[in-house]
Structure formats: C-alpha cells, structure tokens
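Enquirer: can you look at this prediction? I've put the sequence above it.
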Amino acid sequence: MTTDATPPSTPPSPSPGIPPSPPPGTPPASPRAPKGGPRALALQRRRHSAARFWKQYRTHRAGLLGLAALAFFALAALTAPLTVGSDVAGVTSAPGRPLESPSGEFPLGTDQFGRDLLGLVVWGSRVSLLVGLLAAVLSVAIGALVGITAGHFRGAYATVMMRITDWFLVMPALVLAVALATVMSRSLGTIVLAIGVTSWPTTARLVRAQTLAVEARPYIERAKALGGGHWHIMSRHVLPNVMPLVLAQTTLMISSSVLAEATLAFLGLGDPTVVSWGGLLQDAREAGAVSSGDWWYLVPPGIAIALVALAFTLCGRAVESVLNPRLGVAR
C-alpha cells in the first residue's frame, strides 16, 4: 500500500528590505537603552541641567556683573607670577622709596619698604581668594554633614547636635576664630581652620530644615520599605536634593570667609611670611598711614576686599534665585 507523503510546509521567504516577523508567542522586544548606556544618559541630563541653569542665570544682571568681577580677580591671581613677578614681596629688592605717592612708575604708590603696591595687591589676591575658598568649603562641608545627619537620625543625636549648633550660633564667630588663631601656630592652615570651624552653624540649620522636608516625601518611605539603609537614603535621596542649597550657601560663605581672613590678618593673626589684603592693611596701620595721610596705602587693599565680597554676594544671590525661584530675589 502506498501513502501520499506531503512535504512539510515552509514559511514564505520575507520580501527584500522587510524584516521577518517574530514567531507566534514571542514576547515583544524591550525598548533599546540609549546609545552609550546609563552613563551617557546621565551625562546628557547634566548637560541639559547646566544649560538650563546658565540660561536662567543670564537673566540676572547683578549676577553677571559679579561673575565678571570674579573672573577678573581670578585671572589676576592666576597670572600674578607672570604679570608682577614672584619677587614682588621682597624687601631687599624694593624698587621705590618708602611711602611714595602714586605716580606713573607706581600707579598705586609704594609701601613702607618701597615695594610697588599694585604688585602687592595683585599678589595678595592669591592668598585672600584661596583662604576664602578653602574656609568656605570647610564650613559648608561641616554644616552639611551636621544638618543631613541631624535631619535624618533625629532623636537624641539630633537634639545634641542642634544644641551644639545653637551654642556656636550665640557665640561671636570672630571671637572664637581669634581664640583659635591665637593658641595655634600662625599659618594659612590655622586661618582656614579657624574660619571653617566657627562659621558652619547657619549652614547646618538650613540643611537640616531642607532634609526634614525631603524625608517627608513619599518616595523616601518607599525607599525605606524596599530595604534602603541610612547611607543609601542620605547619599542617594537627601544629598542630591539639598545640593542646590549647599551650592548657594557656599557661594555666599566665600565672601564672609574673605572678610574674616582680612580681619584676622589685620589683627596680626595671619601668616607674616605671605602677602594678603588683610596683611597689607595691618602693615599700613603699623606704618601710621592713617595719621600721616598716606591714603594710597589703605584704599587699594580695602577696595579689593569690598569688591570681591560684593561680587561673591551678587553671584550667591543669583544662584540662590535660580535654584529656588520662590525666593523672589530681585534681579
């Protein structure tokens, strides 16, 4: 007996240029990740955020003016070894007569040793800006650490830390800084430490309030329910949300740190081996520039301190307004 064997049916070949359809029952393919992976996506988001921040920052004319002034002072500080030379502070190589009034050769006059005051002011910007920046970073870092941990753990720890913060708030920061600078060696590190450890309470209070507001949001409860630990909550959820406040506070703290450094140097607690704006004012006071009418010895470093403090304040207010538009800071 013969049987008719029918050949197995073969699927029709796809038409040229048309991809074959998946077999029945195959789950749909998941959408492809962006080209470059999650890191590229995160980098793209940061670029968009930076572009959006700069677009909003440009609308603040005062902030742009402060940024231009800071760029000028930063450029002068970075190029000081090329423009005025590294031997400008040398007493033995002073090119002019002591306390010479401004002239074509010395646009800002000379100090009590015959050194060019213009070169001293430019060179002093390096120390004043560096100390102000480092002291502000140290102060904000301590304040952010205390504020985030006190807002997260609460309980007895938060009570103790807030009482310590209140004690630092009621104590005059300048008096504490003078006491620290007196008992320690006279150096730039001592000035940075004295300013940083006495000016953090305001930042701690602000960061703690923001931390409490962030941790009251529902996604924090979901993260805790999914097993997120203390470090995960603070580093992945709280810190990114308080970082804009920390950035704005850092910008504002630099101006206060520059003024504090100038004050300590004016009181004779700075490093006598380096040139700073506060040190120039202290030298002018010792030389009797006030009583003798040598105004050119006092005015240039004083104006430089005031301009830098004003520039950082303008930038800080603009950054604060961009990051928190509800403040309604005047442009």
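Expert: Done, it's in. Residues are numbered from 1 along each chain as shown.
Enquirer: from here on, just use CA atoms for contacts and neighbour counts.
Expert: OK.
Enquirer: tell me the SS of residue 45?
Expert: Under the three-state scheme (DSSP: H, G, I helix; E, B strand; the rest coil), residue 45 adopts helix.
Enquirer: residues near it, how many?
Expert: 12 (other Cα atoms under 10 Å).
Enquirer: after the longest helix along the chain comes which helix or strand?
Expert: Longest among the helix segments of the chain by residue count, using DSSP state H, is helix 117-153. Once helix 117-153 ends, the next helix or strand along the chain (criterion: DSSP states H and E) is helix 155-170.
Enquirer: contact partners of that following helix?
Expert: For helix 155-170, contacts defined as Cα atoms under 8 Å, 6 or more residues apart in numbering pick out 146, 149, 150, 151, 198, 201, 202, 204, 205.
Enquirer: quick revisit: in the longest helix of the chain, what counts as buried?
Expert: The neighbour-count check on helix 117-153 (16 or more other Cα atoms under 10 Å) flags 117-152 as buried.
Enquirer: quick one: contacts for the residue nearest the centre of the chain?
Expert: Taking Cα atoms, centre = their mean, the centroid of the chain lies closest to residue 250, which sits 4.3 Å from it. By Cα under 8 Å, 6+ apart, the contact list for residue 250 reads 136, 137, 140, 316.
Enquirer: and it, which helix or strand is it part of?
Expert: Assigned by DSSP H and E, residue 250 falls in helix 239-266.
Enquirer: the next helix or strand after that helix packs against which elements?
Expert: Next helix or strand after helix 239-266 toward the C-terminus (DSSP H and E): helix 277-286. Applying 3 or more Cα pairs under 8 Å, 6 or more residues apart in numbering; DSSP states H and E, we find helix 277-286 packed against helix 117-153, helix 239-266, helix 295-323.
Enquirer: dump the ones you listed to TSV, plus distance to residue 281.
Expert: Converted to TSV, the helices and strands packed on helix 277-286 look like this (distance: least, Cα to Cα, whole Å):
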stretch	distance to residue 281
helix 117-153	11
helix 239-266	6
helix 295-323	6
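Enquirer: so for residue 276, which of these sits nearest?
Expert: helix 117-153 (4.0 Å; Cα to Cα).
Enquirer: second structure for comparison follows:
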Amino acid sequence: MSKMGTAGGILLALFLLTAVLAPVLAPYSPLDYSGSPLEKPSFRHWLGTDGTGQDILSQLIYGSRVSLLVGISAAFGSTLLGAGIGLAAGMYGRFADRFLTRFIDIFLTIPHLPFMLLLAAHFKPQLSTTIAVLIFFSWPVEARLIRAQVLMLKRREYLDAARLAGASNSYLIRRYILPDLIPLLLTQVVVRSSWAVLAESGLAFLGLGDPTAKSWGMMLKHALDYQAIYFTSAWQWLVLPPGLCITLLILALTMVGYALEEKYNPSLNEVK
C-alpha cells in the first residue's frame, strides 16, 4: 500500500482502537452530569463541559463508536445490496439486465438530499433508521460498478469453457466471479464508509439523528443551540473537537479508500 494509504490506515486504526476501548479511555460516562455547564478545559475536564455539564472528551470518545458503527454498517449494507443487484444484472443479461439497469438508473436520478431529509424526518429517529436511509440511497453506485466488472469478467475464456462443461451461473458466480470481486467490494466498503460518516453527521446536525446517541454530529447540533457560543470562547471546546474528529475520520477513510482503489479498481488501472 502507498504511504498515503499507510498513514490513513494508522489514523483509522487509532479511531477503531478508541471506539473499542471507549469504556477504558473515557474519564466519565457520556451521559453523566460531571461538572457545571460550559466549564472551560481543566485537569478535571480536559476539553471542558457542554451546556448540561457533560464531559466533552467522554462524548468524543464514545462518539467514535456511533460514527464508525453507522459508517461501516451503511457501507456494508449498500455494498452487499448493490453487489447482489449488479451480479444479477451482469450475469443473467437480457431481460434481467435491462430491467435492473433501468431500476438502478431511476434510483440514480432521485435527488438524494431532499429525500434523505424527508425519510429521516418521517421515521423514528434512531441509528437503525439512519443506517437504513443511507443504504437506501447509496447502493445504486455499487450496483453499476459491480455490473460493469461482471460484464468484463464474463468475457474470459475459462468462463466460456466452464459453461461448455455445464457449469451454471450460480456456480460461476460462487467459484470464479466472487473471488475476483472481493477486493473491489472491500474497497467500496471503505469508500462508502466516508460518505456515510459525513451523511450521518449532517443528519444529526440537522436534528434528524438519534437524540439519545452521543454522535459527533449531535454534539455540533447541541453546541450551536447555545446562543452564548457566538460571544464567548466556548466554541473552542464545543465545536472544534467534534468537527475535527469528523474531518480526521473522513480523511483517514478517504486516504485508505483511494489507496485501495488505486490497487484494485480496474477503471483506474485502465486510465493509467
């Protein structure tokens, strides 16, 4: 992997380690009222407290769990759904390919942001709803990419020989197609995770996320709900830390995803 991918992998590993060790690393529970409202950073609260007296550092540490959970779950869900539809379209061809391709194109023409806001506002605000909404709007990109790759793999001579020997499409997918697609699918999971993390933060910031989950986007929303933040130095420990964490996590995922795409994405290799 390139130096950029290695750097992104190290940064991503730090976030994963923080999420796993959150109960050990966090000085307080993110739900505890451990201080006075809007305390400045001190030895007791390294990043201060929010408007309700809850520790900012503890919320940041536990917030990594929410962002990674939503990002990875939405990415896996959209990649698996898109891969299934793309495989069916590419392998079975003719009517199935035409129907599924039009189905994919219809979803690609839907304006994502307005419908995401509409669905998130209509259903119960919880993490499962956020993940489902993100999967619903992100699978068509993966489906088109997998379909194109399957159409390319189908033209290989050893697949023609296997068909002449009586191999079924399901056997060809299981024995030959999927092993070649796994690196590309893993790359798409990483790439789609960065989009999902940003989308979850945006929905939470707009008040459409799970209000009980201490996510970084929800921290930003609560921070900007206090009018005093615009006239004091409180923004330095209420806004900057969650915003910086979102930026660094997306940067890490983007760096790793780009490095993997350089290695495994056939379209990029063709351009080179």
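Expert: Looks like it came in fine. Here the structure is a predicted model, which means the values were calculated and not measured.
Enquirer: rewinding a little: residue 172 of the first structure is nearest to which of the helices and strands packed on helix 277-286 of the first structure?
Expert: helix 239-266 (12.2 Å).
Enquirer: buried set for the closest one?
Expert: For helix 239-266 of the first structure, by 16+ other Cα under 10 Å, it's 239, 241-242, 244-266.
Enquirer: what angle do that helix and helix 117-153 make?
Expert: 140 degrees (axes from the mean of the first three to the mean of the last three Cα atoms, to 10 degrees).
Enquirer: with the second structure overlaid, how far apart is helix 239-266 of the first structure on average?
Expert: Overlaying the second structure shows helix 239-266 of the first structure at a mean distance of 1.0 Å from the equivalent residues (mean Cα distance after the TM-score superposition for the first structure).
Enquirer: which residue lines up with residue 140 of the first structure in the second structure?
Expert: With TM-score structural alignment as the criterion, residue 140 of the first structure lines up with residue 79 in the second structure.
Enquirer: rewinding a little: check the mean deviation of the longest helix of the first structure from the second structure.
Expert: Relative to the second structure, helix 117-153 of the first structure is 0.7 Å off (mean Cα distance after the TM-score superposition for the first structure).
Enquirer: tell me the angle of that helix relative to helix 155-170?
Expert: Going by the same axes, to 10 degrees, helix 117-153 of the first structure makes 150 degrees with helix 155-170.
Enquirer: tell me what helix 117-153 of the first structure is packed against?
Expert: helix 61-78, helix 80-83, helix 155-170, helix 188-196, helix 201-215, helix 239-266, helix 277-286, helix 295-323.
Enquirer: where in the second structure does the fourth one fall?
Expert: The counterpart of helix 188-196 of the first structure in the second structure, counting by TM-score structural alignment, spans residues 127-135.
Enquirer: what's in contact with that stretch?
Expert: 70, 73-75, 77-78, 116, 119-120, 123, 196, 199-200, 209-210, 213.
Enquirer: now stretch 22-35 of the second structure
Expert: In contact with stretch 22-35 of the second structure (Cα under 8 Å, 6+ apart) are residues 18, 49, 52-59, 61-62, 214.
Enquirer: show me which of the residues you listed is closest to residue 227 of the second structure.
Expert: residue 52 (14.0 Å).
Enquirer: and for the spatially closest residue to that closest one that is not a sequence neighbour, the neighbour number?
Expert: Nearest non-adjacent residue to residue 52 of the second structure, counting by Cα to Cα, 6 or more residues apart in numbering: residue 37, 5.0 Å away. Residues lying near residue 37 of the second structure (other Cα under 10 Å) number 15.
Enquirer: map residue 37 of the second structure onto the first structure.
Expert: That one, residue 37 of the second structure, aligns with residue 98 by TM-score structural alignment.
Enquirer: repeat for residue 57 of the second structure
Expert: Using TM-score structural alignment, residue 57 of the second structure pairs with residue 118 in the first structure.
Enquirer: against residue 196 of the first structure, how distant is that match?
Expert: Here residue 118 of the first structure is placed at a distance of 30 Å from residue 196 of the first structure (Cα to Cα, to the nearest Å).
Enquirer: do residue 85 of the first structure as well
Expert: Residue 85 of the first structure is 31 Å from residue 196 of the first structure, by Cα to Cα.
Enquirer: show me which of the two is the more surrounded one.
Expert: residue 196 (24 against 12).
Enquirer: tell me the contacts of the closest residue in space to that one that isn't next to it in sequence?
Expert: Closest residue to residue 196 of the first structure apart from its sequence neighbours, by Cα to Cα, 6+ apart: residue 139 at 4.2 Å. Residue 139 of the first structure makes contact with 195, 196, 197, 198, 199, 200, 203, according to Cα under 8 Å, 6+ apart.
Enquirer: that older thread, quick one: the helix holding residue 250 of the first structure aligns where in the second structure?
Expert: Using TM-score structural alignment, helix 239-266 of the first structure pairs with 178-205 in the second structure.
Enquirer: likewise for stretch 66-82 of the first structure?
Expert: Counting by TM-score structural alignment, stretch 66-82 of the first structure corresponds to residues 8-24.
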